[in-house]
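> just a sequence and a predicted model for now, questions to come.
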Amino acid sequence: MKIDRLLEMVYVLFEKKNVTAKELSNYFEVSQRTIYRDLETLSAAGIPIYTSKGKGGGIRLLDSYVMKKSMVTDKDQLEIISSLQGMNALNVPGVEPVLKKLGVLFQRNESKWIDVDFSHWGSGEDEKEKFMKLKSAIIYKKRIQFDYYSTNGEYSERIMEPLQLIFKGQAWYVYGFCMVRNAYRMFRVTRINKLNVTDESFERCLEEENRFFVAEIKEPITMVLQIDPFMAFRVYDEFEHSEIVKNDDGSFTVTKTLPENDWVYGYILSFGASAQVLEPKNLRDSIRKILENSLKKYI
């Protein structure tokens, strides 16, 4: 506890520049006598602390003092700060306090270079708690238990050794080794319920091949879509320019290679009557079958 307090005290002195013993006493909830003993310990360790009396006086670090960081170059510092800013932009809980402290210790006040809004993770405390549990389980290598609903709505109970959180195709997934199926699997986080981090540890590590999509998708297919002119905003937002051909009538022919799965079907159907599949025939047949089954519900 004392070591933690000493480190925190150095951070406070870096941030506040000038602070009184009473303020430190209130901050750490210890007596002023304890504060002075801690200051003596820090001074003995070579940290240049000095005190001044009178108006505006207090406890300070020498202005020229910078914590020894020879093991971390200026480039390393920038990479650490920018990486943490990226994590903070993703609303990863617990990052902002670390970012603030390192910014003070490195004496850097870099501009915020990234801002990302994945709205689902910011939607509520329950989702943040789920994210924290998954993060903790991966870092500390603890097995997790949860209820899961597949794309077909099938319910199952799973035990998993989580290895990685992945953001792909506008959704979060957790990848790892499923103890129930005895195989590597990837689960969409929004379909996970009653998540529990157990006390059971595991040694398994993430494979270099990173083949986390094998269980979720079929082989990639190259599809050709014809999309109506008034959907131009989506065409240019969602496809690369090299994939788009604008036709004489204003419509678009788009060629895209994607893994064939339920997400692809849903994506194509999201265009409604404004898009049709030209190729391949099996994908066109699959979309037609989905539409025919949907139509039966309204007849």
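On my side now, so go ahead.

> for the rest of this, base every contact and every neighbour count on C-alpha atoms.
Noted.

> mind listing what the residue nearest to R60 when sequence neighbours are not counted touches?
Distances taken as CA to CA, 6 or more residues apart in numbering put N18 closest to R60, at 5.0 Å, once the chain neighbours are dropped. Residues near N18 by CA atoms under 8 Å, 6 or more residues apart in numbering: 57-61.

> same check on K194?
When contacts are counted by CA under 8 Å, 6+ apart, K194 touches 145-147.

> try this one next to it:
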Amino acid sequence: MKIERLISMIMLLLQRELVSAAEMARMFEVSKRTIYRDVDTLSMANIPVYTLPGAKGGIGIMPTYKIDKKLLTVEDLSAIVASLDGLEQLLASPEIKKTVLKMKNMLGENDVLPANSISLDFSNWSMKQELNEKVEKLHLAIKKLQLVQLSYIDRDGKQTMRLIEPYHLLFRNRSWYVQGYSLERENFRTFKISRIVGMDVLDQVFESRNFTVKPFESMPSRPHFQLCEVDLLVDKVAREQIVERFDVASMKQVDEEQFSVVVNLPNHEVGYRFLLQLGTHVTICSRDSFYTGFQAYLRAIHEKYV
């Protein structure tokens, strides 16, 4: 839209001394004639833009206006670019790519923060092509307010068909989720995208409901699993995953190799699977219902392969 382009032009000119009309035309995907018309519009709105002819000329904004009315600092833009760079690695959206390019172009060649200030790197996080395509399709469906039909497997392995109004994509703990309104349940629900086995974006559009982004834990869902306090003894290898997942205020170093910690785990296969991935690097010290359930789970695995 024109108003968005005009605002972006102002932000760009506040950060750069001169920008050629050709560069702006490429950035905003319009003609040079449109750019010059936009310059006239800004001038009529009392924004002190000017043009300089020649090979080293371009479009600029008066320095006094930059000093008095600067909208974003170099630090602001650098922080935004760092965040968008991380998002671009997770979601291959053309709109995000364009936004990253625009923001980077607003930073001049000399406008850089001290080295190693902050960056986000998801390059080692590999997402299967099929999953990536689902995320991109849902992102587009959210923008266009299109209904989505899901074939979904819940955490207990039950497969159902769901018709949803998608509203929000959430990336949490290395997994993508879509939050939307389930027409069958007549309430908002959260769906883990890796559990979607089939998905159709319908041509039918919906009227947007009063949806606000909520913390993951507050989204309506099935009751949580029963949590148990589990005393663990972990070595230096397992300590890393415990620290990343839990509040470890209770962690204490026992000796040079081991740490004791109390964590809350679901007394369910979900909790048992988490401990299994730590292998011999963790020991359960509790002798309670969780311990008994974990033993039964291990026996079931053993019997499967005997």
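That came through fine. A quick note: this is a predicted structure, and the numbers were derived from the prediction, not measured.

> kindly reformat the contacts of N18 of structure 1 as JSON lines containing distance to I3 of structure 1, secondary structure and neighbour count.
Shown next, in JSON lines, are those (distance: CA to CA, whole Å; DSSP: H, G, I helix; E, B strand; the rest coil; neighbours: other CA atoms under 10 Å):
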{"residue": "G57", "distance to I3 of structure 1": "26", "secondary structure": "coil", "neighbour count": "12"}
{"residue": "G58", "distance to I3 of structure 1": "22", "secondary structure": "strand", "neighbour count": "17"}
{"residue": "I59", "distance to I3 of structure 1": "19", "secondary structure": "strand", "neighbour count": "19"}
{"residue": "R60", "distance to I3 of structure 1": "19", "secondary structure": "strand", "neighbour count": "20"}
{"residue": "L61", "distance to I3 of structure 1": "18", "secondary structure": "strand", "neighbour count": "18"}
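
> how about a markdown table for those, with distance to N261 of structure 1 added?
Output for the contacts of N18 of structure 1, formatted as a markdown table (distance: CA to CA, whole Å):
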| residue | distance to N261 of structure 1 |
| --- | --- |
| G57 | 68 |
| G58 | 66 |
| I59 | 63 |
| R60 | 62 |
| L61 | 60 |
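
> closest one of those residues to L42 of structure 1?
Using CA to CA, L61 is the member of the contacts of N18 of structure 1 that sits closest to L42 of structure 1, with 10.8 Å.

> next up, the contacts around the residue nearest to that closest one when sequence neighbours are not counted.
What sits nearest to L61 of structure 1 in space, not counting adjacent residues and going by CA to CA, 6+ apart, is I49, at 4.7 Å. Taking CA under 8 Å, 6+ apart as the criterion, I49 of structure 1 is in contact with 39, 42-43, 59-62.

> structure 1: which residue goes with Q295 of structure 2?
Counting by TM-score structural alignment, Q295 of structure 2 corresponds to R288 in structure 1.

> what about that match, which SS state?
Three-state call for R288 of structure 1 (DSSP: H, G, I helix; E, B strand; the rest coil): helix.

> separation between it and Y298 of structure 1?
16 Å (CA to CA, to the nearest Å).

> ok, K22 of structure 1 next?
Here K22 of structure 1 is placed at a distance of 74 Å from Y298 of structure 1 (CA to CA).

> and the two? which has more neighbours close in?
Set side by side, K22 of structure 1 and Y298 show more neighbours around K22, with 14 against 6, by other CA atoms under 10 Å.

> thinking again about what came up before, any chance of the contacts of I49 of structure 1 in CSV, plus distance to A275 of structure 1?
As requested, those are exported to CSV (distance: CA to CA, whole Å):
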residue, distance to A275 of structure 1
L39, 71
L42, 70
S43, 72
I59, 70
R60, 68
L61, 67
L62, 68
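
> just give me the closest of these to A137 of structure 1.
Closest to A137 of structure 1 out of the contacts of I49 of structure 1 is L42 (36.0 Å), distances taken as CA to CA.

> neighbours around that closest one, how many?
17.

> I'd say it and L7 touch.
No - with contact defined as CA atoms under 8 Å, L42 of structure 1 does not count as touching L7 (9.3 Å).

> strands along structure 1, start to end?
Under the criterion DSSP state E, strands of structure 1 are mapped to 18-19, 49-52, 58-61, 142-149, 155-168, 171-178, 183-188, 192-201, 220-227, 244-246, 252-259, 275-279.

> quick one: closest of those to V104 of structure 1.
Closest to V104 of structure 1 of the strands of structure 1 is strand 58-61 (CA to CA; 13.3 Å).

> mean deviation of the closest one from structure 2?
Compared with structure 2 after the fit, strand 58-61 of structure 1 shows a mean deviation of 4.1 Å (mean CA distance after the TM-score superposition for structure 1).

> other residues contacting that strand?
By CA under 8 Å, 6+ apart, strand 58-61 of structure 1 touches 13-14, 17-21, 47-52.

> return the member of those nearest to K135 of structure 1.
Nearest to K135 of structure 1 among the contacts of strand 58-61 of structure 1 is F14, at 30.2 Å by CA to CA.

> for E8 of structure 1, see how far away the nearest residue to the closest one once chain neighbours are set aside is.
Once flanking residues are discounted, F14 of structure 1 sits nearest to V104: 6.6 Å by CA to CA, 6+ apart. Separation of V104 of structure 1 from E8 of structure 1 (CA to CA): 12 Å.

> what of H120 of structure 1?
For H120 of structure 1 relative to E8 of structure 1 (CA to CA), the value is 34 Å.

> equivalent analysis for F213 of structure 1, please.
Where E8 of structure 1 is concerned, F213 of structure 1 sits at a distance of 43 Å (CA to CA).

> again with K168 of structure 1
The spacing between K168 of structure 1 and E8 of structure 1, counted by CA to CA, is 38 Å.
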